[in-house]
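Q: Okay, predicted coordinates and the sequence, questions at the end:
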Amino acid sequence: MRTIKLLLMLVAAISFTGCKKFLEKPPQGKLQEDEALVDEASLQAFLNGTFNTQATEIYNGRLWFINDLMSDEVNGVLYTEDNGEIYNRRTSIFGAFKNDTYTRIYQNIYRANKVLEKLSLASGNKNKIEGEAKFIRGLMHFEAVRMWAQPWGFSADNSHLGVPVRTAPNIDVIDRSTVKQVYDFVVADLQAAEQLLPDAPVLGYPSKWSAKAVLAKVYFQQNNFAKAFDYANQVISSNKFAMDNMQTKRFSLSDSKEIIYGFKNTQSVLEPGSELRDRYRSDGTNFSPNNDFKVTDQFFNLATQPGDQRAAWYTTINGYHPITKYNANQFNVSIIHLTEIKLIRAESGAELGSANLAIAIGDINDILSRAYAGTSMNLPANASAADVIRVTRIQRELELIGEGNRLQEIKRITARTNASPDRRGASAFCPGLVLQFPQGEHSGNTNFIMNIEGGCN
């Protein structure tokens, strides 16, 4: 019992070091870790604490808000300080909100590596523990490389610089790996997790289907449509998940059938989504146009078409258009869900053509039928691939508003077409769509190459 109590205190101590630069000093509790991690139970408890920190420090809305600030859906003309720097796509070595996010991502990687270092302590649940640790490590590297590096496809062989790949629980000075090296590492970790994780989905923990779903996202980000389609198809065909009859169930206390990986709200124990409420909420006195998320007039008009049930996700306050998606005191948080996987299969299927096109049309019609409460807006059975791709990209924006999606789509489509779809007029591969690293990386390693600064205009 003393060991477990010490372990829980350790996880809490590490969780509160997010504002410190991770690479300037070892995470607190290094000695306590070795004392506390003594058997399989303590190892699993430490790993469970890592999922809690994901829910409360990274996927609480923090990572999505940074993505959304840099998108072309947001009206950010009133933003100042950290928010203004991110919105204006001119990040520097400063900016605690951005830098703390980087720190927290790599602290999660550190914890996963610590579990893998101590894996010999595991016995009966060894596969599950190893799979969870590799899932976390792969997912966190994927999130980091998408934010702090130019996208897959920026260079012909993807030899442009990515992020540091950390494979051990230490703070050794290391350089940035190439984007190809990072993606190869991410895929290897997720494929290992796919084989090791349990089959049955449990909200709050990854299953093999979570790993497959993230692999679908990874391959889709690479515009590798054959593999993206394959993994998305495996998830959908498993029949482990089903489309909710209402989009609002994904972020509510209802038992959504769509959530493939996410976090369950347990009152007074784990209440995820704190920054979703702080940054996106618009009911009562919670909305501030100077700080909170609001969409442009252009996107508001796109998202509030007659008959579209998702128009209820928007409101207008003093001429601004915030969203209502997270207007609740408590809700479960869906990190990856069936709607997104259907959107991946739809666009990938249209790109591949042949029999896959019919599957793609079926997927996008499932989404349209729910959105419009009927088939009035459905695509015909003979819709062209180009039409399916166009409609799917629109539906992706509408379904995933406030989920940090659009920035990564701008990057992915730019890599696919060599032309930026950015409504704010960014040129292809502009440096401002990549975050600057914290100064701590360069201070610890003068050979560390920082990103180019200079915005997008």
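A: Received the coordinates, thanks.

Q: make it CA atoms for all contacts and neighbour counts henceforth
A: Fine.

Q: All the strands of this structure, residue numbers only.
A: Residue ranges of the strands in the chain, as given by DSSP state E, are 259-263, 333-337.

Q: Show me what the first one packs onto, helices and strands only.
A: The reference is to strand 259-263. Using 3 or more Cα pairs under 8 Å, 6 or more residues apart in numbering; DSSP states H and E as the contact criterion, the secondary-structure elements in contact with strand 259-263 are helix 208-221, strand 333-337.

Q: Among these, show me which one is buried the most.
A: Looking across the helices and strands packed on strand 259-263 with neighbours counted as mean count of other Cα atoms under 10 Å, the highest average goes to helix 208-221: a mean of 25.

Q: Residues contacting that one, please?
A: 135, 139, 142, 152, 183, 187, 190-191, 193-201, 225, 227-232, 234-235, 260-261, 336, 341, 344, 348, 408, 412 (Cα atoms under 8 Å, 6 or more residues apart in numbering).

Q: Pull the distance from it to the chain's centre.
A: Relative to its parent chain, helix 208-221 has a centroid offset of 11 Å by Cα atoms, centre = their mean, to the nearest Å.

Q: here comes the other one, which I'd like you to weigh against the first:
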Amino acid sequence: MLSTVVLAGCSDDLEVKPYDGLTFDQTTNTPEGLKAATIGNYSYLKDSYYTRNYHMLTEYASDNVALSGTTTDPLFYAYNYQHLTSMSITTNFFRKAYQAIYGTNVVIEKLKEGQSAELDQILGENYFLRAMVHFDLVNVFGRPYAQDQGASLGIMIRDNTDINDLPARSTVKQTYEFILKDLEKAAQLMGSTKNSSFASKEVAYALLSRVHLFMENNEKAIEYANMVINSNRYALVSTADLPKYFSFASESNKETIFAIKHTIQDDRGWASLGSMYLSDGMGYGEMYASASYRDLVNKFPDDKRREFIVPVYLRNADGSIRTGADGKPLLASRNGYEKYFITKYSYQEGVVTLSSPVYLRLAEMYLSRAEANAKLGNHAAALEDVNLIRQRSGLSGDALFSPSNMMGYTSVLDVVLDERRLELAWEAHRKFDVFRNNRTMVRNYPGTHLLSGQTTQEIPYTHPRVVFFIPEEEIILNPNLVQNP
């Protein structure tokens, strides 16, 4: 109020500009302004409305997890496939995603191609981010491409900053075509010098491989995976370092292709991804490794991926592990569900709840190549890549696959899909891997996804809740949108 009085008494000739009082045009009409805007677009990804909600919508619907209690948090409806049209996690994810897309469109519209290599890099990063966010959206709200070759409804494609434009939903096929075009443009514009906290040429190649895999363009999926692998920019972390993979800062991890960078200033504490998976002085520790995943990974005691799971034991007063009459350790439980914590989103740089979610990594490229080769009938090549990942996990000898040692499997594709599950668990892959391959999500294990008296939950790939409802509020705002069945 005092400032208002003082300024009112000043001469009309005195023009006062606050230090941050630049207009929108002033901040987006300079190269430095567009660079800053691009950093802002990355920041949308690490917003909890984007990353946390995306994780809950995808990983919590998989067979890798078991929730140990009921909750009023809408994550419960994602977990048990009882979706609502007014779930805050879908509404907030939808809006944050389109905010990010709007931000990329600002830069793409303002930045002219060919001014310099540096500015082309910035432009390419925005094309990548726009493609990535559209891809995440269409996989949450649109049915898997391979089920009907993309004929079903996808999402709104937003390629401009016209806020009065209210597009209808494009088909999944149209959305994928838009994504591919953006990624190819991004790869053309970008170089290979930026670390994994930013997009680069190989980051675009890696996502192109995934998109083509989802479309079952298997030759193209292999082609782009090879471009990443043969770039020699990345290497699998060692067997010894594998259990510590997610504790390393992402830009210093030689296997990570792209991660959503979080620093200590970005630590979400109780709201972090890891908080639901682990309790260690902080964290709820309510989402556990499922019995079916544990059964799969425990087939081979030397598998280093077992170390991402931490069984929680009852303790005596002196801190020692309590044992039963049979001498075996007694597991702690919550609501009758045995506690098996998961550490993939914890302990980055020693901080319990800090994590930089990994979006693309080299192991995925080998496994995508393996899946594509399996579908093309190149079984020897597929098993070779599977064995490469298994060897890195500490397995050897009879624990490796061969035509004469299929370990009970009758299909190489089944081998690959189980290896993807083992390697990429809790990294938001499993739900898509099951349904895009026309498989059933089998959750016949303890957890609150089961109603009282039930022992099984099986979600067929044809189920309408393979995808989420378009947020009801968005349909009110844009009457051109059509709801999912």
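A: Structure received. Here the structure is a predicted model, which is why all the values come from computation and not from measurement.

Q: which among the contacts of helix 208-221 of structure 1 end up buried?
A: A residue is treated as buried here by neighbour count (16 or more other Cα atoms under 10 Å); on that basis the buried members of these are 135, 139, 142, 152, 183, 187, 190-191, 193-198, 201, 225, 227-232, 235, 260-261, 336, 341, 344, 348, 408, 412.

Q: okay, the helices and strands packed on strand 259-263 of structure 1 in a markdown table with distance to residue 94 of structure 1 next?
A: Compiled in a markdown table, these are given as follows (distance: least, Cα to Cα, whole Å):
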| stretch | distance to residue 94 of structure 1 |
| --- | --- |
| helix 208-221 | 28 |
| strand 333-337 | 28 |
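
Q: can you tell which of those is closest to residue 422 of structure 1?
A: helix 208-221 (16.6 Å; Cα to Cα).

Q: and the closest one with strand 259-263, angle?
A: For helix 208-221 of structure 1 against strand 259-263, the angle between stretch directions is 100 degrees (axes from the mean of the first three to the mean of the last three Cα atoms, to 10 degrees).

Q: corresponding residues in structure 2 for helix 208-221 of structure 1?
A: With the alignment judged by TM-score structural alignment, the segment of structure 2 matched to helix 208-221 of structure 1 spans residues 201-214.

Q: Mean distance between that stretch and structure 1 after superposition?
A: Taken over the aligned residues, the distance from stretch 201-214 of structure 2 to structure 1 averages 0.6 Å (mean Cα distance after the TM-score superposition for structure 1).

Q: before we move on, back to that, out of the helices and strands packed on strand 259-263 of structure 1, the one nearest residue 448 of structure 1 is which?
A: Once those are compared by Cα to Cα, helix 208-221 is nearest, at 25.7 Å.

Q: Okay, the closest residue in space to residue 255 of structure 1 that isn't next to it in sequence and residue 366 of structure 1: tell me how far apart.
A: On the basis of Cα to Cα, 6 or more residues apart in numbering, the spatially nearest residue to residue 255 of structure 1 that is not a chain neighbour turns out to be residue 249, at 7.3 Å. With the distance defined as Cα to Cα, to the nearest Å, residue 249 of structure 1 ends up 16 Å from residue 366 of structure 1.

Q: Equivalent analysis for residue 135 of structure 1, please.
A: Using Cα to Cα, we find residue 135 of structure 1 at a distance of 30 Å from residue 366 of structure 1.
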